[in-house]
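Q: Have a look at this prediction, sequence included:
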Amino acid sequence: MTELFYLSAVEMLRLLRERQVGAAELTEAHLRRIDEVGGEVNAIVTLTADRALEEARRLDEGWARGHWQGPLHGLPIAFKDLTDTAGIRTTYGSPLFAGHVPTADALVVRRARAAGAVTIGKTNTPEFGTGSHTVNEIFGATRNPYDTGRSAGGSSGGAAAALAAGLVPLADGSDMGGSLRNPASFCNVVGLRPTPGRVPDASPAAAWFTLSVPGPMARTVGDAALLMSVIAGFAPTSPFAVREDGSAFARPLDTGVQGLRVAWSPDLGGLPVDPRTAAVTARAPEVLAGLGAKVEQVPLDLSDAEDAFRTYRAWYYASTFGDLPRRRLGPNVAWNVEQGLKVTGADLARAERLRSRLFQRMNAFFETFDVLLCPVSQVPPFPVEQPYVTEVDGTPMPDYLAWMRSAYWISVLHAPAASVPCGFTTDGLPVGVQIVGRPWEDLTVLRTAHAFEQATHHGDRRPPLGSAGR
């Protein structure tokens, strides 16, 4: 029998609606799980147990009177420590904000709470979400539930590890260069980087910046779509917000992939890929072909994304964090700010030209193909004590960013991309595969990911933690 905390969010909702379980009982089950194994992974860094139980009891009282709060009624959720939560400490992973308590909720929090989600805490992140390894001076490192000696990825590593460990059924994340997708791949869960503007954000410093997006994380594609149905939808706080609401994501995903045109790129045009990762992702095309998709391996050159991504990212860091005291910033954030202060108008013009040409070239590409299939990460989870990957299949990495090109090159495309569990290395480390769609066709990505998930069931494998892992 599946433990209550490892049921899908969709199944939890069914039990809640049928009154087979109450919101308070569900919350208590997750709090016990956090108490049992939370210390092993260090995923939830601020716990709001009393508040969560109070919210859950109010929901139970309401449902006893016939009031169902919304699509997330009674489901525990933890928000990334980059996401503002009114009245709950939000540190951004930085000592500069170690005691910071926001007075207002971010949009995704407002929408999730209004839909009935129960806020159970905050998930760990590197300082200001910088880097694909979740560690900071305040809370330390988040560990991978499948091997606690390994990284959970980042920057939404706390969210991914919490999901994999059964601490929450739903979590939010954010993604600039892979921060949703990389930890999902490392922790055998699902992460969706939506089309920019699909889940609007509000930035006082960089409102027009399209590389960074909020998005859903869950253990199943269906659960990720459920959360998307709530957090997606227009908001005037973003100048490029998509006008459609999130209702399409509440529809069934089981449309199949018969006839779907799939482009397969094992290395995105020559990127080094660890042989262990390559061996796992190489099975993905066969799965979709076996389901009736038309799969073709393609030559693909996304190298123009390198300069474009790094230039825009550097500019963003200088714009957003340039006024903070540099001596008190961690090395990754400080380095990014320094790079940004060197960016010239000519650099931005070049980046815009590169990105524009790439966007038009990929428009033509997606006239031939419906989705692109490729690796999420170029390596499997690495040792947790290691700051970042310095070498991939014998190729030295020049800095802490370079090993994540397979994710951040995709970020430049303005396209939706999901990480879905693809299997395990011979030593039991999770590997995800990336499904990339046309801009604004997030639902096609989710439907393809759902078909892959249902055919493989890799996401059903649980980590060896606590009583549920024995």
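A: Perfect, thanks for sending it. Since the structure is predicted, the reported quantities are computational estimates derived from the model, not experimental observations. Numbers count the residues shown, from 1 in each chain.

Q: hey, let's count contacts and neighbours off CA atoms from now on
A: Will do.

Q: roughly how far apart are the residue most central in space within the chain and Leu443?
A: Nearest residue to the geometric centre of the chain (Cα atoms, centre = their mean): Leu180, 2.2 Å. Separation of Leu180 from Leu443 (Cα to Cα, to the nearest Å): 17 Å.

Q: Equivalent analysis for Ser212, please.
A: Counting by Cα to Cα, the gap from Ser212 to Leu443 is 20 Å.

Q: before we move on, the earlier item: ok, the residue nearest to the centre of the chain - contacts?
A: Residues near Leu180 by Cα atoms under 8 Å, 6 or more residues apart in numbering: Gly154, Ser155, Ser156, Gly173, Ser174, Gly191, Leu192, Arg193, Gly215, Met217.

Q: change it to 7 Å
A: Leu180 is in contact with Ser156, Gly173, Ser174, Gly191, Leu192, Arg193, counting by Cα atoms under 7 Å, 6 or more residues apart in numbering.

Q: All the helices of the protein, in order from the start?
A: In order along the chain, the chain carries the following helices (DSSP state H): 9-17, 23-41, 49-64, 107-114, 157-164, 181-187, 221-231, 275-281, 284-290, 304-321, 331-341, 345-368, 405-411, 442-456.

Q: Presented hereafter is structure B, for comparison with structure A:
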Amino acid sequence: MTSDDLIRATACDVVDKLNAGEVTPLQLLDALEARIAAVDGAVNALPTRCFERARRHASALMQRPLGDRGLLAGLPLPIKDLTDVEGVLSTQGSKIFKDHIPARSDLMVEHLEANGAVIYAKSNTPEFGAGANTFNELFGATRNPWDLSRSAAGSSGGAAVALATGMAWLAHGSDMGGSLRNPASFCGIVGMRPSVGRVAHTPAFKIDRTLGVQGPMARNVEDLALLLDAMSGECAADPLSLPSPADSFRSAARYGKPPRRVAYSPDLGITPVDPEVAAITRKAALRFAEAGVVVELAHPDLREAHECFQVLRAFDFAISKAELLRDCRDQLKPEVVWNIEQGLKLTVDDLTRAEAQRVAMAARTLEFFETYDLLLTPATIVSPYPIEHRYVAECDGHCFDNYVEWLAIVYAITLVCCPALSLPCGFTASGLPVGLQIVAPPRGEARLLAGALVLEEILGLRGTTPIEPRKALQPAEM
């Protein structure tokens, strides 16, 4: 099997080859190092690499018998640069942490390595993950490989681009206001925000921070399920963590019960959406009917999402970054300064109201899922935008109040604690990818993956990545 064949293989196929002894983790690292040298200069997805550490871990893993090397069996994996990896530069995309080399990895990284992952790189992210465009003053911008003049979104933009260009088979990401789902949509790959507690991680600043979660990214649904299996599991150090289910998520994707009735909404009743994106996602959602699924226009009542998310997100910034504002204000980007200051202005009444709004929206959403198996929406309200724009300021004639508001279609789902993924569902007239957000009720990952695989097979877009980075899509490629 050639290096190019390996790069283009699915993660599930590569793991099968690892378990059969047809390829070694060291050979995979060699293939990745060559691929990164060939393409990352154009896209800047993996600015920090740790191949020496990776080869040590791979060599140690290879001392164990085949079939006893964990679920990933030695598959290499990049970690988003918001998450600590022992002995590896971990910057959070901030000049403040430009020299930070942690002595211990996050629990999630330790769990992945125990499951046979080999960490070889850190993927680029905006400063502290703030903003859905992956750029920072340490490493620069990550470019969209479908059109290098466009944004890869964020904050898991480096991870999404690594997958889209063949520099990763699977990738770790995280999501508060769409940070897994937006870059997946912009880059033509699959990214999932799991339920709260599904992936254990090291608590920081507050035990019950439930807006942000860790999650898997992949090129297709079954690969995504494989990584979710490897990431999942209970850990006493994370009190919110959930035990792994009796049946694997990969099994659920393959053999789970398909949906009977789904709802589609172009806007959740709370946001503008680009007409072309709405048309592409609606067409994709309606194709569920080819599997005998009833598709109806509907959505839960999420009218408080804007106010609620802005307050709770600002509070999260205040508790986690107020000290940085006091000590390092001149090294923070303006959007982060604004968010921290908004959080420091909050009153107990503000927080009480926001939490009550969240409880009410979550209850209405659970009632909605008594009628519908899944909810479908655009994963982003626009197609990939010019990379020099810090964020989306306007959509379909509506001007947004701040750099976060354009993300409502994903952050509303964050608030109601539902698992959700972005599935590639089509392309714009200019050849840029569009993602469909698929949402299930809380702890409904099995249902979500089964439905997503059904639609993925209908749409026939599996295998459109990896691609070579391109300046602009040529007409013959559209």
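A: Thanks, I have it. Since this is a predicted model, take the numbers as computed values, not measurements.

Q: List the TM-score for the superposed pair.
A: Put the two chains on top of each other and the TM-score (TM-score structural alignment, normalised by the length of the first structure) is 0.95; 467 aligned residues with a Cα RMSD of 1.9 Å.

Q: between Ser212 and Leu443 of the first structure, which one's more packed in?
A: Higher neighbour count among Ser212 of the first structure and Leu443: Ser212, with 20 against 17, using other Cα atoms under 10 Å.

Q: so what's Thr414 of the second structure up against?
A: Met176, Gly177, Leu211.

Q: That one maps to what in the first structure?
A: Here Thr414 of the second structure is matched to Ser411 in the first structure, going by TM-score structural alignment.

Q: ditto for Gly451 of the second structure
A: Aligned partner of Gly451 of the second structure by TM-score structural alignment: Thr448.

Q: What sits closest to that match if chain neighbours are left out?
A: Excluding its sequence neighbours, the residue lying closest to Thr448 of the first structure (Cα to Cα, 6 or more residues apart in numbering) is Val257, at 6.4 Å.

Q: didn't Ile467 of the second structure look like it was pressed against Leu163?
A: No. With contact defined as Cα atoms under 7 Å, Ile467 of the second structure does not reach Leu163; the gap is 9.3 Å.

Q: Aligned counterpart of Glu296 of the first structure in the second structure, please.
A: Checking TM-score structural alignment: Glu296 of the first structure goes with Glu296.

Q: pretty sure that match is in contact with Tyr264, am I right?
A: Yes. Assessed by Cα under 7 Å, Glu296 of the second structure is found in contact with Tyr264 at 6.1 Å.

Q: Name the residue in the two with the higher neighbour count.
A: Tyr264 (23 against 16).

Q: separation between the more buried one and Leu6 of the second structure?
A: Taking Cα to Cα, one finds Tyr264 of the second structure at 37 Å from Leu6 of the second structure.

Q: Now find how far off-centre stretch 436-456 of the first structure is within its chain.
A: 15 Å (Cα atoms, centre = their mean, to the nearest Å).

Q: typo on my end, it should be stretch 16-29 of the second structure
A: That offset, for stretch 16-29 of the second structure, works out to 26 Å (Cα atoms, centre = their mean).

Q: what range in the first structure matches it?
A: Going by TM-score structural alignment: stretch 16-29 of the second structure matches residues 14-27.

Q: how about that stretch: buried residues?
A: Within stretch 14-27 of the first structure, the residues scored as buried using 16 or more other Cα atoms under 10 Å are Leu16, Arg17, Val21, Gly22, Ala23, Ala24, Glu25, Leu26, Thr27.

Q: Show residues contacting it.
A: Leu53, Ala56, Arg57, Leu59, Asp60, Gly74, Pro76.

Q: Taking those residues together, which two end up most distant?
A: Asp60 and Pro76 (13.5 Å; Cα to Cα).

Q: So between these two, which is more surrounded?
A: The neighbour count for Asp60 of the first structure versus Pro76, taken as other Cα under 10 Å, is higher for Pro76 (29 against 24).

Q: what's the distance between Leu47 of the first structure and Pro102 of the first structure?
A: If you go by Cα to Cα, the gap between Leu47 of the first structure and Pro102 of the first structure works out to 16 Å.
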